[in-house]
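*Asks:* Fold the following for me, if possible:
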Amino acid sequence: MDPKPTSERIEQLAQRVLIGDIILPEFQRPFVWKRSQILELVDSIFRNYPIGSMLVWESSQKLASKRSIADLEVAQRGANYPVNYLLDGQQRLSTICGVLYWEPGDAKSVWNVYFDLRTAKFHHADNNEDLPLHQIPLRRLADPADYFRRLAALDDQKLRDRADLLFNRFKDYHVPLVTLGDMSINDVAPVFERINSTGTRLTIYDLMRAATWSPEFDLGRTIEGIRTSLEKKKFHEFDNKTFLRALAAASGGDFSSASIDALRDLRRDHLIQAADATKKAAERAADFLATEIGAPRSESLPYANQFAFLCELFRTLPHPTGEQLTEIKRWFWLTTLSGYFSGWDSGQMATDTRAIRQFAEGKIKKLSVPAAIASANLWEVKPFRSNSAVSKMLGLMLAFNNPLDLVNGQRIDVGKSLSWSNDKEYHHFFPQAYLARRRIGASKANVVGNIILLTSKSNIDIRDSAPSEYLSEIIQQEGRDSLVRRMESNLVPESALDAALADDYGAFLKIRAQYVHTVAQTMAGTGYGPALPPEEIEDSDDDPTE
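*Replies:* Next comes the predicted model:
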């Protein structure tokens, strides 16, 4: 059937939603609009601006659908009653239903919207109490008798006229509605993919959830199932695309967007099989990272794509030998130190996928990483920040070394430190405030080579002291050997102690940077690629654009 365009009042569309005539298919994304977007939409309706068309698919096919919209329960229709699946317009129609039919509950609800007659502007309310007469909750519009009864006390004709205009606009506003019919889910999916009339762009995850959806397979639920299985291991916070890459590789492709897109052409039983294999492989990858690398959670991983790679590796090689495990660890540290995954393109993804399978089959002994690493002064110039791969590598190296608190000698809780939700466990060996007094700026002070792990209490105790002050006090109380052990557990060699006791920041930083770099090279394996200047090493943990 050809698309059937009609024009419908928004109030009628909202009613069709509430009686279950228009419903949201399960593959639709959740409501994602911000409060400002809600206000902009209702303001457009009041000003009679166009808000775009909506698209529904009339079908008797029984698809999984959402049982509520805008926190409102949707009525259940009869088994033989055809329904209209909303393909485009979810955010707008949810907003209209929400503001018109909101039932007072949480006063901070995004649906608690009122119109100020004096200013002709819409606002979110923050309480459920009766508002002044000139502030009209939009939910009143759903009951005309109640609406006008409450306005009877208004004695300002200008405000009464504006109240009439508000009522009439919401009662009479029409939206273009296009209805599709006689189409299979396979035909509807590409239509849904190409829609972007609301300005809220669909991600590749949204598109693939629609393109692969069937009563037997729901990509959204599949990925949530993988996340649930990883939650107890604390490796569930990766973004959807990371899991899509792993699923694409497990389905016979590689990690690229092209392979993700090819999921649409696979049989449902093939997708289900690949999803089950991905789930098991992800659990093994999480166990490897926790036990062999010392990474306690997903946030501590320098690059999310490392996890996708490891999923495919442990899918094809669920039980590596000791030699293979050593090589996988070397690969992890080398890809981190070189920043390999910051520029992971489709060619590299295809090459890496082949290498994984050859490695699993025993055809190759090494996982090649064709990337250069920086020179030692990388640690002297790279800023310390929570989304930096170099910073995360230092954190993991420190965790791997079982760091001790400099002041009291107690073991540092690396799980807490590597959550990256609180930086109080990290401390500048040369305090920033002290360096500021020495006219050394924040960009020079806040570098990775100046960072150790320290408990919050010790951090407060040291505050802005000169290293010569707080280190001398530790030596006096605990002895030099004790301090050296604590420093070495934080990857600060004894050779840096004299420079610190002399408050020589430049000398300290150079010694410490060289030491950390030597440790990192040892963990990554030496002799792999030429050295690059540190400014040419990209250390962001953001995914590449591919």
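
*Asks:* okay, CA-based contacts and neighbour counts for the rest of this
*Replies:* Noted.

*Asks:* Which residue ranges of the protein form strands?
*Replies:* Counting by DSSP state E, the chain has strands at residues 4-9, 22-23, 54-59, 68-69, 72-73, 83-88, 113-116, 121-124, 135-137, 174-181, 373-374, 426-428, 451-453, 531-532.

*Asks:* Of all these, which one is nearest T351?
*Replies:* Across the strands of the chain, T351 has its closest neighbour in strand 373-374 (20.0 Å, C-alpha to C-alpha).

*Asks:* counting contacts, what elements does that closest one pack onto?
*Replies:* Helices and strands touching strand 373-374, by 3 or more C-alpha pairs under 8 Å, 6 or more residues apart in numbering; DSSP states H and E, are helix 322-338, strand 531-532.

*Asks:* one more time with 6 Å
*Replies:* Judged by 3 or more C-alpha pairs under 6 Å, 6 or more residues apart in numbering; DSSP states H and E, the packing partners of strand 373-374 are strand 531-532.

*Asks:* please give me the structure for this one as well, since I'd like to look at both together:
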Amino acid sequence: MSPTNYVLDGQQRLTVVYSCFGAPEVETGFSAVYNLLEEKFEEFVEPDPYKFNLRNIFDTTKLLNFRAGLISHKDSAVLQQRLDKLVDSVHNYKFPVVTLKDLSIEEVGVIFERINSSGTKLSVYDLMVAATWTQNFSLDENVQEILLSLETKRFNDLEPNTVLKCMAAVNSASVKKKSIFELRDLKEHEISLLTERTKDALLKSVDFFSNEFNVFGSDFLPYEAQLITICYVFSVFKSLSSSQAIKLRKWFWQSSFGERYRVGGENFLTNDLESIKKYLEESEAIDSMDFGALPNARDLEKIQFRKNNSRSVAYTLAMSLLKPRSIVNGTAVELQQSLSVYNQRNFHHFYPKAHLKRLNNDDNANAITNIIFLSASDNISISDADPVSYVSDCVSNLEEMTDDVFSSNLLPAPSKFDYTQESFESFISERAKLIEAYIKSLIG
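*Replies:* Predicted coordinates:
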């Protein structure tokens, strides 16, 4: 076998042991043989009268037939002795066994975490894969099938645990651990059916996110909980009415800007699943449900633009709906490239950081109120220029389009805001008011 060293986790080790010693001879997967002539293990390539297939080591008939076939070799006695030694070492290998009775799957997981030699920590997903595995069914294969179906939507990098929570939500409107562990009680055909339902709901969810909010990849999803919630919604409602779609849009923006899922665990989200279902079913006023407190203008002045900040992500998505145009030349900013990954070159500090640093005024340079969309080439052309000079150039280039272009970026209109005279602080304050009003319009 190759001298290359491989590091395998616990599940992979068991898979290799099974594939070598327990799998049927005709089953695909890794298969090993013992070369009796050279006394070494090798990967199975094709049948050989002097290479014993380890998959037959517990099959008495095949073992004896192979042993008898060695008689034709001139050193048959030596080869048979080597085979007997191999069989004896495997058949008489002693495994320490501890039988645990009447323990929950969570308790078994804790015990495993304490005694496994590699220090591997089992997740809920790992426990579920192990608990539901049969010769004909693998939960992991079903989850990977769902993830593969999301590949073209750029959502295939979701954590398997997230998919498992979606399955639990679809099955029982709950993401509590108890509900997740209850999935192992489903019959094989029931969990296969659940996999299909979850896949269908997730595909609809991803389409909804991309069509309604320009979420072109999982990186631009403010919260995992939002995907689970929408997946649950599409498993309950096969299609949405116009009023239900409006309510869902309100819920998304309010839960994002209101940081609904910043804190709160499985019970919190489970309760929200029931709330959102009731919210969509009843013909009540759209603003009758509270899904988080919105930031006001003063809050917006302080929020920093960071990848892992839900309000930053929500701000970016909300801005994209305005179809912003370049303040340099008025051309449309290419959004899908910017929103499919965090392409920092497509985000521009309106007051460049280097410029603010020269003024010793860069403490709030990364505020979302100082961030706009801009193509990489236009970003480079502005570089670290003072807005007093480059905004004047932009106004000259844009001419009568100036106010419209600035408005598409939620920037104060140059016809009403004198960029040559106003300070960075006054710009931040004025733009925060515009953003606050825009967020309210998205929800109201």
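
*Asks:* Make CSV from the strands of the first structure and add distance to S468 of the first structure and mean neighbour count to it.
*Replies:* Formatted as CSV, the strands of the first structure follow (distance: least, C-alpha to C-alpha, whole Å; neighbours: other C-alpha atoms under 10 Å):
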stretch, distance to S468 of the first structure, mean neighbour count
strand 4-9, 76, 13
strand 22-23, 69, 24
strand 54-59, 70, 21
strand 68-69, 63, 18
strand 72-73, 65, 15
strand 83-88, 66, 23
strand 113-116, 60, 22
strand 121-124, 56, 18
strand 135-137, 65, 23
strand 174-181, 73, 18
strand 373-374, 31, 23
strand 426-428, 14, 21
strand 451-453, 17, 24
strand 531-532, 34, 15
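
*Asks:* Adding distance to T336 of the first structure, write those strands out as TSV.
*Replies:* Below are the strands of the first structure laid out as TSV (distance: least, C-alpha to C-alpha, whole Å):
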stretch	distance to T336 of the first structure
strand 4-9	55
strand 22-23	47
strand 54-59	46
strand 68-69	44
strand 72-73	48
strand 83-88	42
strand 113-116	49
strand 121-124	46
strand 135-137	55
strand 174-181	50
strand 373-374	9
strand 426-428	20
strand 451-453	18
strand 531-532	14
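
*Asks:* closest to H319 of the first structure out of these?
*Replies:* Closest among the strands of the first structure, once you apply C-alpha to C-alpha, is strand 373-374, at 30.0 Å.

*Asks:* Just tell me the aligned range of that closest one in the second structure.
*Replies:* Using TM-score structural alignment, the residues of the second structure aligned to strand 373-374 of the first structure are 294-295.

*Asks:* How far does the matching stretch sit from its chain's centre?
*Replies:* Taking C-alpha atoms, centre = their mean, to the nearest Å, one finds the center of stretch 294-295 of the second structure at 26 Å from the center of the full chain.

*Asks:* cool, stretch 78-93 of the second structure as well?
*Replies:* Its chain's C-alpha centre and that of stretch 78-93 of the second structure lie 48 Å apart, by C-alpha atoms, centre = their mean.

*Asks:* got the contact list for that stretch?
*Replies:* In this structure, no residues lie in contact with stretch 78-93 of the second structure by C-alpha atoms under 6 Å, 6 or more residues apart in numbering.
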